[in-house]
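Undergrad: The following comprises the amino acid sequence and a computationally predicted model.
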Amino acid sequence: MSSKTFEGNYFEDFKMGQILRHATPRTITTGDVSLYSALYGMRFALQSSDEFARNVGYAGNGGLESAPVDDLLAFHVVFGKTVPDISINAVANLGYADCRFLLPVYPGDTLRAVSTVIGLKENSNGKTGNVYVRTEGVNQLGEPVLEYVRWVMINKRTPSPAESAPEAVLPDLPEAVRLEDLTIPEGLSYVTYESSLAGSDYMWEDYAVGEKISHVDGMTIEAADHMLATRLYQNTAKVHFNLHAMKEGRLGERIVYGGHVISLARALSFNGLSNAQTVLAINAGRHVNPCIAGDTVYAWSEVLDKAEVPGRDDLGALRVRLVALKDRTPEGFPYKTPEGKYDPAVLLDLDIWLLLPRRMA
């Protein structure tokens, strides 16, 4: 057989400082936005209404005054570019850190991605290793729209004894994105923000550190949902599509893309955080347990911190832990066991900065 095909990189193929320029730039269309809304039921006014977006200062691509696409749609498209080079041979995507949303993305924008290897650690089993990358997504003008760090467990091409493993190099990552490194969209003004259109009167001042919010609603994931979503992002990871690649685990189950759970939890968070129109940053995130088609996802949030934005009295930042659960409602807020381990119901533990309007005098 011809060897023109590419089977993807294994752990041994990654080197510190290696730069990976990912293929297939992707132009975001209004069709993508509609499909994304159909998959998750997003109801945030900013991404739903051109008029709402225009009234709070968004100019749109080329001055077309359209609503920006959902922050996480942009994230998934950029993430999907990286999969063939980074995680096609992955066992699991382990976590995220230092993710900043730098510019709004609009229908008509074209996104591409480049990643740099910033950490490597072979695991003690000699069969896998963890690869840390920093990925930057840029638009058609070469402007960075987002960047993030993720780490992923990747199979080795050839297992080897643990004593032969190279010295581990782990990146120094911040616990959270600093307030001064958060990017407020240019031109954004919440002075004339219409809370009735957003769906809630709860503003930045109404949330208290330590407060926990049950988002009440649940949504069952069907196999077609998560496979369609993953194809939307051009994510080619085998574990989401190919049953023959699932050599372990329960028969007939493909693992749901972790980003699908992130978007679903974010959509569910509308009920309780409907004025949190914008994700400014992902401070940290972990996919705690696998999600399988047929699982019903619920979500709750805990307010970790809140901060005024210097020079602005119309908006403020809210740091929130967003937790997704499977087949268990948020009542009692299952999170960790008395031993400090995650409750088996926890799917996702995501630490994010959100932007909210403030109550004007």
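TA: It's in.
Undergrad: Going by C-alpha atoms from here, please, whenever you check contacts or count neighbours.
TA: Noted.
Undergrad: Now do the helices in the stretch 151-300 of the chain.
TA: Counting by DSSP state H, counting those that start in this stretch, the stretch 151-300 of the chain has helices at residues 195-198, 223-232, 258-268, 270-273.
Undergrad: which residues are in contact with the first one?
TA: Applying CA atoms under 8 Å, 6 or more residues apart in numbering, the set of residues contacting helix 195-198 from outside is 44-45, 201, 274-275.
Undergrad: Can you say which of the helices of the stretch 151-300 of the chain is nearest to residue 17?
TA: Nearest of those to residue 17, taken as CA to CA: helix 258-268 at 26.0 Å.
Undergrad: List the contacts of the closest one.
TA: Looking at what lies outside helix 258-268 - CA under 8 Å, 6+ apart - the contacts are 40-43, 72, 76, 93, 215, 217-219, 226, 229-230, 287, 291, 297-299, 322-324, 347-348.
Undergrad: List only those of the residues you listed flagged as buried.
TA: 40-43, 72, 76, 93, 215, 217-219, 226, 229-230, 287, 291, 297-299, 322-324, 347-348 (16 or more other CA atoms under 10 Å).
Undergrad: just checking, which of those belong to strands?
TA: 93, 219, 287, 297-299, 322-324, 347-348 (DSSP state E).
Undergrad: tell me the two of the residues you listed that are most distant?
TA: Longest span within these, CA to CA: 93 and 219, 22.8 Å.
Undergrad: can you give me the angle the biggest helix by length in the chain makes with helix 223-232?
TA: As assigned by DSSP state H, the longest helix anywhere in the chain is helix 71-86. If you take axes from the mean of the first three to the mean of the last three CA atoms, to 10 degrees, helix 71-86 sits at 70 degrees to helix 223-232.
Undergrad: which strands and helices sit next to helix 71-86?
TA: strand 110-122 (3 or more CA pairs under 8 Å, 6 or more residues apart in numbering; DSSP states H and E).
Undergrad: contacts for the strand it packs on?
TA: 14-28, 77-78, 81-82, 128-140, 165-171.
Undergrad: and here's the other structure:
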Amino acid sequence: MSKINMGNFFEDFSIGQKIIHPLPRTISEGDVSLYIAFTGSRFALHSSDVIANEMGYDKRPIDDVLNFHLTFGKSVQDISLNAIANLGYAEISFPNPVYTGNTVSMTSTVIGLKENSNGKSGVVYVHSIGVNQNGDEVLNFKRWVMVHKKDKETSTGMNEVPTFAESTPITEEINIPVVKCVDTDATGGKFFFEDYVKGERLNHPEGITIDDSDHTLATKLYQNNAKVHFNDHMMKSTPMGERLMYGGIVISIARAISFNGLQNAQWMYAINSGAHANPTYAGDTIYAYTEVLDTIDHKRDDIGLLRLRTIAVKNQKSSEIENPKGEDGKYLKNVVLDLDYTVIIPKKKTQK
């Protein structure tokens, strides 16, 4: 029996299969600092213990998207080591905050399998749950990934595709402390829940160019060892001709860019759905705009929620794009991310 893990191919998965992923990860201050270095994220709650204390925390929680990457990375060697591309996400929720010193781990269940018509690959759908060292759920999501087949000549006949909720449900209890006060001079933003309206569009002006070193080190930080991100020698022989950037990095960059206009939206409550519309490579410059899909009041009088849609574009200013899709219903070639997500933002009564 070989001691070498070559990763799972499409035929190695079965509906209902449960996978316990190895390599639990204890999160350090170094992880947090490196995440800021790779993304430029500026949300104050994750930058300052003082601000976190003012908002009701004993210490600052880590950025929810960093939690996603570090926990998600556990699943790569079992789910997507032989991936062609990570295609999308749905029903992502962040039930409890994560802090430095916490240890996260993950399990996944296969919920769908669909062989592609070319017979060379198939799409694997999984439901993954991340927990901390106490067993508290810190991440819950579904994703689908295109994976190579081992035997390209034999059809598996698999065609079982799960359905997904249109949006992640909002619970009555939200596990963040009561927001005591928000110092707008410290957070950098003057706008609160009541200031946003459905249909509003925010054209974020900043662009961020992602270098080879950025996405290589970030992917290593997340222990995401998918071949398409690491193996340049292999990727030069593919139609792409170079390494594909991990889609989660594009999510982080888009979220960092969205800071300008959403400075007080410190918490990522859920990702309702996400599509990596086109590949991203080293040297691409990412721009983004955000639409307010809905404003959602909550029984708590200190916070509300905004359902947002952030569109990330490469090598073109987002303000130049009116609609991410063309008349044929397909994404424009420079659109790289279509992310539907929900954030928590304080109400005006919390203003210091």
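TA: Structure received. These numbers were taken from a predicted model, which means no experiment stands behind them.
Undergrad: TM-score of the superposition?
TA: Scored against TM-score structural alignment, normalised by the length of structure 2, the superposed chains reach a TM-score of 0.96; 348 aligned residues with a CA RMSD of 1.4 Å.
Undergrad: if we can go back for a sec, according to the alignment, the longest helix of structure 1 goes to what range in structure 2?
TA: Mapped onto structure 2 using TM-score structural alignment, helix 71-86 of structure 1 covers residues 64-79.
Undergrad: thinking again about what came up before, which one of the contacts of helix 195-198 of structure 1 sits in the busiest neighbourhood?
TA: Using other CA atoms under 10 Å as the neighbour criterion, residue 275 leads the contacts of helix 195-198 of structure 1 with 28 neighbours.
Undergrad: Could you find the counterpart of residue 333 of structure 2 in structure 1?
TA: That one, residue 333 of structure 2, aligns with residue 344 by TM-score structural alignment.
Undergrad: Skip the chain neighbours and tell me the closest residue to that match.
TA: Using CA to CA, 6 or more residues apart in numbering and skipping the chain neighbours, the partner closest in space to residue 344 of structure 1 is residue 289 (7.2 Å).
Undergrad: do the same with residue 148 of structure 1
TA: Nearest non-adjacent residue to residue 148 of structure 1, counting by CA to CA, 6+ apart: residue 99, 3.9 Å away.
Undergrad: name the element that neighbour belongs to?
TA: Assigned by DSSP states H and E, residue 99 of structure 1 falls within strand 90-101.
Undergrad: Could you check the angle that strand makes with helix 258-268?
TA: Using the same axes, to 10 degrees: strand 90-101 of structure 1 against helix 258-268 is 50 degrees.
Undergrad: can you pull the buried residues of strand 90-101 of structure 1?
TA: 90-101.
Undergrad: other SSEs contacting it?
TA: So strand 90-101 of structure 1, by 3+ CA pairs under 8 Å, 6+ apart, packs with strand 144-155, strand 278-287.
Undergrad: Map residue 129 of structure 2 onto structure 1.
TA: Aligning on TM-score structural alignment places residue 129 of structure 2 opposite residue 136 in structure 1.
Undergrad: just checking, its match is part of a helix?
TA: No: assigned with DSSP: H, G, I helix; E, B strand; the rest coil, residue 136 of structure 1 falls outside any helix and is strand.
Undergrad: Quick check: chain neighbours aside, which residue is closest to it?
TA: Spatial nearest neighbour of residue 136 of structure 1, chain neighbours left out: residue 147 (4.3 Å); criterion: CA to CA, 6+ apart.
Undergrad: Same question for residue 11 of structure 1.
TA: Nearest-residue entry for residue 11 of structure 1: residue 156, 4.9 Å, with adjacent residues in sequence omitted and distances by CA to CA, 6+ apart.
Undergrad: who touches the one you found in this structure?
TA: Contacts of residue 156 of structure 1 by CA under 8 Å, 6+ apart are 10-12, 126-129.
Undergrad: Alignment lookup: it to structure 2.
TA: Aligned partner of residue 156 of structure 1 by TM-score structural alignment: residue 149.
Undergrad: these two touch, right, the residue nearest to residue 148 of structure 1 and residue 137?
TA: No: using CA atoms under 8 Å, residue 99 of structure 1 is not in contact with residue 137; the gap is 11.1 Å.
Undergrad: tell me, what's touching those two both at once?
TA: 146-147.
Undergrad: so how many other residues sit close to residue 295 of structure 2?
TA: Neighbour number of residue 295 of structure 2 under other CA under 10 Å is 19.
Undergrad: and it, what helix or strand is that in?
TA: strand 285-296.
Undergrad: Structure 1: matching residues for that strand?
TA: Across structure 1, the stretch matching strand 285-296 of structure 2 (TM-score structural alignment) is residues 296-307.
Undergrad: on average, how far is that stretch from the matching bit in structure 2?
TA: For stretch 296-307 of structure 1, the mean deviation from structure 2 after alignment is 0.6 Å (mean CA distance after the TM-score superposition for structure 1).
Undergrad: tell me the contacts of residue 286 of structure 2?
TA: 207-210, 250, 253-254, 312-316.
Undergrad: do the same with residue 336 of structure 1
TA: Residue 336 of structure 1 makes contacts with 342-343, as judged by CA under 8 Å, 6+ apart.
Undergrad: Please apply the same query to residue 73 of structure 1.
TA: With contact set as CA under 8 Å, 6+ apart, residue 73 of structure 1 has these partners: 33, 36.
Undergrad: Please apply the same query to the one 10 residues further on.
TA: Residues in contact with residue 83 of structure 1 (CA under 8 Å, 6+ apart) are 235-237.
Undergrad: quick one: which of the residues you listed has the most company?
TA: When neighbours are counted by other CA under 10 Å, residue 235 leads the contacts of residue 83 of structure 1 with 24 neighbours.
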